[in-house]
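Trainee: Attaching a predicted model along with its sequence, questions to come.
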Amino acid sequence: MPQKNGAEQSDASGSMPKSQRTKVIKSSDDSEKKNLAKKIKDTEICVPIVYGNIAFWLGKKASEYQSHKWTVYVRGSTNEDLGVVVKRAVFQLHSSFNNPTRIIDSPPFELSESGWGEFEIAITLHFHSDVSDKPLHLFHHLKLYPEDESGPLSTKKPVIVESYDEVVISEPSEALFARLQHHPAVIVPRLPAGFTLPPVPIEDLENRNRGGTKDHNPLNQWFSKFSEADELLRLAAAREQVIRVYFRNLQLILII
C-alpha cells in the first residue's frame, strides 16, 4: 500500500459511459498448426466488456494520503466471467505506488488499492491463444470524487465511472466458436442449418459451466448493467435531443 499517491486530482473524467468496438486479430506469423485451424468465414463473435473503477470515501478513517479505497476492473457487461477469452489483465498504476505493475492471472480481473489522488491507469488484456495473439490496450482515468463536488462526501454511495467496449473476434476457428457459443459473456451469431461444430473438450466445458463472478463479486450491487438494447436506446435519445435542438434553432431563425 503506497504512502503517497502523487497524482493530482482531475475532473477531466466524466461519469457517462463511453462506447466503442475493438477488433482483435491474429498476428501474421501464426504457426502452421494455427493456420490449419478451420475458420468460419464472414462471422464475428462479440464479447461486451466494461472497464472502470468504483471508489469509496473512507470517512472518519480517511487521512491526508489515504482518503479513498478503490477498485479498478474489467468485467463482462452483465458481470459474467471473462476468463473464457481473457487470460491475463495487467494494470499499470501511478509510479508512486509500490509495485505499480499489477498482474491478475484469473477472474475477476480487478485490483483494489487506497490513496487520495486521481490518475490514468493503463490496462492491458492478454487473450487466450485461440482468441488473439495481440493484447488489447485500454486506458481509464481513476475517479474518486463525484462530479458535483459541492455536496458532502458519502461513505455509503460510491463513485463509479465505467466505459463500455466490444471485443470483436473476426472469422473464429470452429473450435473457438464451439467453445464460446453457449457462454453467457459472449454474443455469437446463428450458424447455417446443418452446420456441424467439433466437440468441445471436457476441460473447456467444465470451465464454461463453472460460471463467473456474476453472483459472487460483492461489488456487483453497484455495477451498471450494459446491453446492446441499452446502447441503442441511449443513442436514440441523444439523436432525438439533437433533432429537437436543431428545429428549435431553426424556428428562432425563421422568427428573426
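Mentor: Okay, I see it.
Trainee: Only C-alpha atoms from now on, for both contacts and neighbour counts.
Mentor: OK.
Trainee: where's S106 relative to P135, distance?
Mentor: 16 Å (C-alpha to C-alpha, to the nearest Å).
Trainee: just S154 next, same as before
Mentor: 37 Å.
Trainee: same check, this time on F91
Mentor: 13 Å.
Trainee: which residues do these two both contact?
Mentor: Residues touching both F91 and P135 by C-alpha atoms under 8 Å, 6 or more residues apart in numbering: T124.
Trainee: Those two: who's more crowded?
Mentor: F91 (22 against 16; other C-alpha atoms under 10 Å).
Trainee: tell me the contacts of that one?
Mentor: So F91 contacts 100-103, 111, 121-124 (C-alpha under 8 Å, 6+ apart).
Trainee: Buried subset of those as a ChimeraX selection?
Mentor: Filtering these down to the buried ones (16 or more other C-alpha atoms under 10 Å) takes a single ChimeraX command:
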select :103,111,121,122,123,124
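Trainee: hold the first one in mind and look at this next one:
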Amino acid sequence: MSDGDNEVVAEIDIGHEATWLERPDDSGLTHRWTIYLRGKEGGKIEKYIKSVTFKLHETFPKPHRVLETVPFAITENGYAGFLVPIEIVFRNGLTTELKYELQLLTGRDCNAKRTG
C-alpha cells in the first residue's frame, strides 16, 4: 500500500465465506455468511481506510452497515445471493464504491475472493 499527493493505492481482498446450514433456520435461511474487505496478504488497510459501508439487501435489518474499525466484515444468515455495493472512505477524504456479487450455492459451502 502506498499513497501519493492525490492518490491512494491500497491492495485489498474482497470476498465472502458461506456455510451451508444442515437445516434451514426458523425463517427458512440456509446459509451463514460473512462478507469482508481485508488488506491483501494481511496488509494494514486501516492506515488508509477510514470506513467501509456494506449496503445489504433492503430485507436485512439496518441494511447500510458502516464499519469504522477492522475487521471490515459483516456476518448474517441468508438463503439467496445478491449484489452488495460497498463504499470505501479513505482517510484522505476520497471515496470509492465497489460492487460485489455475494453468491450462495444450494446444498454446500462456498467461498470466493477477488483482489484489487
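Mentor: It's in. Bear in mind the structure is a predicted one, so any value in this text is a computation, not a measurement.
Trainee: TM-score for this pair?
Mentor: The TM-score (TM-score structural alignment, normalised by the length of structure 2) is 0.85; 113 aligned residues with a C-alpha RMSD of 2.3 Å.
Trainee: Going along the chain, name the strands of structure 2.
Mentor: Assigned by DSSP state E, the strands in structure 2 fall at 2-3, 8-9, 12-20, 31-39, 49-55, 64-67, 72-78, 82-90, 95-102, 110-115.
Trainee: Report the angle between the helix or strand where L254 of structure 1 lies and strand 44-57.
Mentor: Using DSSP states H and E, L254 of structure 1 maps to helix 228-255. Helix 228-255 of structure 1 runs at 80 degrees relative to strand 44-57, counting by axes from the mean of the first three to the mean of the last three C-alpha atoms, to 10 degrees.
Trainee: Report the separation between the closest residue in space to G107 of structure 2 that isn't next to it in sequence and I14 of structure 2.
Mentor: Distances taken as C-alpha to C-alpha, 6 or more residues apart in numbering put W20 closest to G107 of structure 2, at 6.3 Å, once the chain neighbours are dropped. To I14 of structure 2, W20 of structure 2 is 20 Å away according to C-alpha to C-alpha.
Trainee: To which residue of structure 1 is the residue nearest to G107 of structure 2 aligned?
Mentor: When structure 1 is aligned by TM-score structural alignment, W20 of structure 2 is paired with W57.
Trainee: what does F82 of structure 2 give?
Mentor: Under the alignment (TM-score structural alignment), F82 of structure 2 maps onto F119.
Trainee: how close does its match get to K143 of structure 1?
Mentor: 8 Å.
Trainee: neighbour-wise, which of those two wins?
Mentor: Using other C-alpha under 10 Å as the criterion, F119 of structure 1 and K143 rank with K143 on top: 28 against 19.
Trainee: how about the more buried one, what's its partner in structure 2?
Mentor: That one, K143 of structure 1, aligns with Q103 by TM-score structural alignment.
Trainee: Not counting sequence-adjacent ones, nearest residue to its match?
Mentor: G81 (4.3 Å).
Trainee: And for that neighbour, the neighbour number?
Mentor: A count of nearby residues for G81 of structure 2, using other C-alpha under 10 Å, gives 12.
Trainee: One more: D109 of structure 2?
Mentor: 15.
Trainee: mind listing what it touches?
Mentor: Counting by C-alpha under 8 Å, 6+ apart, D109 of structure 2 has contacts 17-20.
Trainee: can we see that at 7 Å?
Mentor: 18-20 (C-alpha atoms under 7 Å, 6 or more residues apart in numbering).
Trainee: Pull up the gap between it and I49 of structure 2, please.
Mentor: 30 Å.
Trainee: How about T34 of structure 2?
Mentor: With C-alpha to C-alpha as the criterion, T34 of structure 2 and I49 of structure 2 are 20 Å apart.
Trainee: Ok, I74 of structure 2 next?
Mentor: In terms of C-alpha to C-alpha, I74 of structure 2 sits 17 Å off from I49 of structure 2.
Trainee: What residue, apart from its backbone neighbours, is nearest the counterpart of C110 of structure 2 in structure 1 spatially?
Mentor: Using TM-score structural alignment, the equivalent of C110 of structure 2 in structure 1 is V159. Among residues not flanking V159 of structure 1 along the chain, A55 sits closest, at 5.2 Å (C-alpha to C-alpha, 6+ apart).
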